[in-house]
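>>> only the shape, not the letters, is given here:
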């Protein structure tokens, strides 16, 4: 259709495709972006009437006011994190490296807690499992976000999706080995690309997760033998599946 509309427009600049609002059973107000614009416009009129403001404020004044009201112009929040690293029963912070905001080290490991055995002086490196899904027509949504706002579930974008899964740490970045793969000649890595869908790559399973973490362990055993490592996964059902032959409670 895009191709056809483009050709029609080249032949006649007045021939533009029209929206089919009014020809379906769905109200135009069901469009969340349009409804939000109308709501914002009505709030503006109400604000001007209540304060008897006849002259519009400048853009810079509006931006300054928004910041004072603790709003920030940023990408729409898409993830929810639970901050639990300061609990008393979590002792990993004394075993890990610390970094400053500019990327330089903030001193060395705070305390070597491994006093005996093969782990003497070994630093704990936490590898976080990172999974991102990209959609063909998705785009970043920039707007004013209040500091108290948290991420909310949202519908996926139009078009086919692509999932990228990898392991990352603040110490080494993305997990990449220091030796080359014999077949490809490239450095061994743990990044996986997955095209979800019934007629594509299917759907990611626990076996896919296990294959990836096994590859990660092989790389770490060979290329990072001096680190003590921990794999961190979010609380998703695909990460907590039982063995295939295990009984279900």
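Happy to help now that I have it. As the structure is a computational prediction, the values presented were derived from the model and not from experiment.
>>> use CA for all of it now, contacts and neighbours both
Will do.
>>> what's the longest strand seen in the chain packed up against?
The longest strand of the chain (DSSP state E) is strand 123-135. Counting contacts by 3 or more Cα pairs under 8 Å, 6 or more residues apart in numbering; DSSP states H and E, strand 123-135 is packed against strand 161-169, strand 227-232.
>>> show me the contacts for residue 210.
If a contact means Cα atoms under 8 Å, 6 or more residues apart in numbering, then residue 210 has no contacts.
>>> quick check: the gap between it and residue 93.
Distance, residue 210 to residue 93, using Cα to Cα, to the nearest Å: 27 Å.
>>> list the buried residues in the longest strand of the chain.
123, 124, 125, 126, 127, 128, 129, 134 (16 or more other Cα atoms under 10 Å).
>>> need those in TSV with distance to residue 36, can you?
Below are the buried residues of strand 123-135 laid out as TSV (distance: Cα to Cα, whole Å):
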residue	distance to residue 36
123	50
124	47
125	45
126	41
127	40
128	36
129	35
134	25
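>>> hmm, which two among those are most spread apart?
123 and 134 (34.4 Å; Cα to Cα).
>>> from residue 201, how far off is the closest residue to residue 168 other than its chain neighbours?
Nearest residue to residue 168, sequence neighbours excluded (Cα to Cα, 6 or more residues apart in numbering): residue 174, at 4.3 Å. From residue 174 across to residue 201, the span is 24 Å (Cα to Cα).
>>> and these two? Which one has more around it.
The neighbour count for residue 174 versus residue 201, taken as other Cα atoms under 10 Å, is higher for residue 174 (17 against 11).
>>> my guess is the more buried one meets residue 166, correct?
Yes - Residue 174 is within contact range of residue 166, at 7.1 Å (criterion: Cα atoms under 8 Å).
>>> in the helix or strand where residue 44 lies, which of the residues would be classed as buried?
Assigned by DSSP states H and E, residue 44 belongs to helix 32-50. For helix 32-50, burial by neighbour count (16+ other Cα under 10 Å) applies to no residue.
>>> ok, then the element right after it?
Note on helix 32-50: by DSSP H and E, the next helix or strand toward the C-terminus is helix 59-68.
>>> mind listing residues that contact that next one?
Here helix 59-68 has contacts from residue 72, using Cα under 8 Å, 6+ apart.
>>> can you name the next helix or strand after it?
Next element after helix 59-68 (DSSP H and E): strand 71-75.
>>> my read: residue 72 touches residue 142, true?
No - using Cα under 8 Å, residue 72 is not in contact with residue 142, being 9.9 Å away.
>>> in stretch 174-191, what's buried?
In stretch 174-191, counting by 16+ other Cα under 10 Å, buried: 174, 175, 176, 177, 188, 189, 190, 191.
>>> contact partners for the second one?
Counting by Cα under 8 Å, 6+ apart, residue 175 touches 166, 167, 168, 169, 189, 190, 191, 216.
>>> take this one as well and set it beside the first:
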């Protein structure tokens, strides 16, 4: 590697030292005896300079010469004032040189493959250093035409350093924002017309913190302070360790355990005010721990979610009654489950079933206490019941099955018959359902299923979870689909998993649980607040009309901001982000 005009070897243990402007040792490639010791035409013009430099050292012996210390050891003089050669100069000891000033400089530059310009620069630098011992070179990084990696010594040092840090550094591309479905019209419509308006009203009464974890002060509307509690679940795997990293090409292959290993699901609530939801003494917690799988604890059900919500409301009512609490869940089927037997157009047939057949709904069978009934193979027992009644526009009940006295008593009427009773005659000609029920965004009358799905009596049915919260005086909001960036607990999971992967590998389930709980408890409240600020930054971006790509760009650019600046649109235009 070339530092200005000097070749050096840098044996240092840390990458930061590799890039430092001062270096620890330098290597002399050839002894002085191998250099050409003759004179050059320009040596005569340097004689006066030689004498002037010698006198400037204030030493007794004027025969001292700096012209050929090592490989014109100016490399040592400039960077290591404590080397023996430098000590001899300071002490006034004789240091004979076989050539004069110009010849010595040229020998040094020729040995490095450089020319006369380098020679002149070298002598200039030496004189500056002799006048001022604090003068040191500044490395012109970025101005070279050759890569620093052509130097074998530097490449070796970097190679060794990368092997030291090993798995802590990876060249794997970091995952970006989830994009599939993010910009669907119906998703954006719900985001802009339902979620964000509700959030902005509540946000005005929330407490906020800066990136330095300092509480922000300012006017707030009257009313209780709002605390938003974000909910989610995360799965840790026993064999989830970092495998991608830097390895030497000749290093032996190290075996590792195949497969993900035993899973452990953990469900929690989190807020920027208090962190994980628990009582002040830590004895009560909303944490759910289960081993998912058919042969383990099964899977998270709507009943589990409701139980967790009730536990959360118990803690909040007992310990934090002075706040207004809002639960925020993502749009998953478990969270959106409706009571069994209530209206749902999803699987209704268009016509009346054939003779001897009927259409009913299959629900979970429950015992007298309301708990699900399980079969010997540990699966949940099912039973079939009739769907509940709908309602006409005036609010009167509309039976979905033929009444007593009808030739098909108790048989499902079919969607066509139900639509006709509602006066929706034109819709009778529609087909039953769009393919896979994937109707066009914001469609109104594309199929019978979609028409019924959007009727007031079908849409205004609260989910089990929302009904549970509303009954106890708590508010619940659902996040838009495919918007994980709005739920800052996702960042808590990511942070915890990164720390979890640093633990020694183990296939034991008790060790898995120990590591998982430890890393979750290690997340500081200040870190959670920074995660919350980042999610709020995305919300503010969507309020300002940005799409997902623009919001992700803004989140990276304006670090530490909770609200994006007024110059946002101009910055987007300059960056050509669309």
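Perfect, I can see it now. Treat the numbers as computed from the prediction; the structure is a model and nothing was measured.
>>> what helix or strand is the spatially closest residue to residue 127 of the second structure that is not a sequence neighbour located in?
Nearest residue to residue 127 of the second structure in three dimensions, chain neighbours excluded: residue 53, at 7.5 Å (Cα to Cα, 6+ apart). Assigning secondary structure by DSSP H and E places residue 53 of the second structure in helix 47-56.
>>> okay, buried residues for that helix please.
Buried residues in helix 47-56 of the second structure, counted by 16+ other Cα under 10 Å: 50, 53, 54.
>>> which part of the first structure matches it?
Under TM-score structural alignment, helix 47-56 of the second structure corresponds to no residues of the first structure.
>>> and that helix, what other elements does it pack with?
helix 116-131.
>>> which strands and helices sit next to the helix it packs on?
Counting by 3+ Cα pairs under 8 Å, 6+ apart, helix 116-131 of the second structure packs on helix 47-56, helix 74-79, helix 101-111.
>>> make a markdown table out of those helices and add distance to residue 338 of the second structure.
Below are these laid out as a markdown table (distance: least, Cα to Cα, whole Å):
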| stretch | distance to residue 338 of the second structure |
| --- | --- |
| helix 47-56 | 93 |
| helix 74-79 | 76 |
| helix 101-111 | 83 |
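>>> tell me who's in contact with residue 163 of the first structure.
Contacts of residue 163 of the first structure (Cα under 8 Å, 6+ apart): 131, 132, 133, 134, 193, 194, 195, 196.
>>> need those in CSV with distance to residue 99 of the first structure, can you?
Converted to CSV, the contacts of residue 163 of the first structure look like this (distance: Cα to Cα, whole Å):
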residue, distance to residue 99 of the first structure
131, 23
132, 25
133, 28
134, 30
193, 30
194, 32
195, 35
196, 36
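>>> closest to residue 98 of the first structure among the residues you listed?
The nearest member of these to residue 98 of the first structure, counting by Cα to Cα, is residue 131 at 24.0 Å.
>>> corresponding residue for the closest one in the second structure?
Match for residue 131 of the first structure (TM-score structural alignment): residue 233.
>>> ok, that match touching residue 266?
Yes - if you go by Cα under 8 Å, residue 233 of the second structure and residue 266 touch, sitting 5.5 Å apart.
>>> which one is residue 229 of the first structure nearest to, not counting chain neighbours?
residue 125 (4.7 Å).
>>> actually residue 476 of the second structure, sorry about that
Excluding its sequence neighbours, the residue lying closest to residue 476 of the second structure (Cα to Cα, 6+ apart) is residue 327, at 4.8 Å.
>>> what's around the aligned partner of the one you found in the first structure, how many residues?
Under the alignment (TM-score structural alignment), residue 327 of the second structure pairs with residue 231 of the first structure. As a burial measure, residue 231 of the first structure scores 15 neighbours (other Cα under 10 Å).
>>> what residues are up against residue 231 of the first structure?
By Cα under 8 Å, 6+ apart, the residues touching residue 231 of the first structure are 126, 127, 128, 129.
>>> which single one of those is nearest to residue 223 of the first structure?
Closest to residue 223 of the first structure, out of all of those and judged by Cα to Cα, is residue 127, at 14.7 Å.
>>> ok, the closest one - contacts?
For residue 127 of the first structure, the contact set (Cα under 8 Å, 6+ apart) comprises 167, 168, 169, 229, 230, 231, 232.
>>> what subset of these is buried?
Those of the contacts of residue 127 of the first structure that meet the buried threshold are 167, 168, 229, by 16+ other Cα under 10 Å.
>>> and the second one, what pairs with it in the second structure?
Same thing as residue 168 of the first structure. In the second structure, residue 168 of the first structure lines up with residue 270, judged by TM-score structural alignment.
>>> is it true that that match touches residue 231?
Yes - proximity of residue 270 of the second structure to residue 231 meets the contact threshold set by Cα under 8 Å, at 6.7 Å.
>>> who touches both of these two?
By Cα under 8 Å, 6+ apart, residue 270 of the second structure and residue 231 have these common neighbours: residue 489.
>>> what number of residues lie near residue 497 of the second structure?
As a burial measure, residue 497 of the second structure scores 21 neighbours (other Cα under 10 Å).
>>> and it, what does it touch?
236, 519.
>>> quick one: map it onto the first structure.
Using TM-score structural alignment, residue 497 of the second structure sits opposite a gap in the first structure.
>>> again with residue 261 of the second structure
Per TM-score structural alignment, residue 261 of the second structure is aligned with residue 159.
>>> can you check residue 316 of the second structure too?
Superposed on the first structure with TM-score structural alignment, residue 316 of the second structure falls opposite residue 220.
>>> count the residues that sit near its match.
Here the count is done by other Cα under 10 Å, and residue 220 of the first structure has 19 residues near it.
>>> can you check residue 88 of the first structure too?
Residue 88 of the first structure is flanked by 7 other residues according to other Cα under 10 Å.
>>> do residue 138 of the first structure as well
The tally of other residues near residue 138 of the first structure (other Cα under 10 Å) stands at 12.
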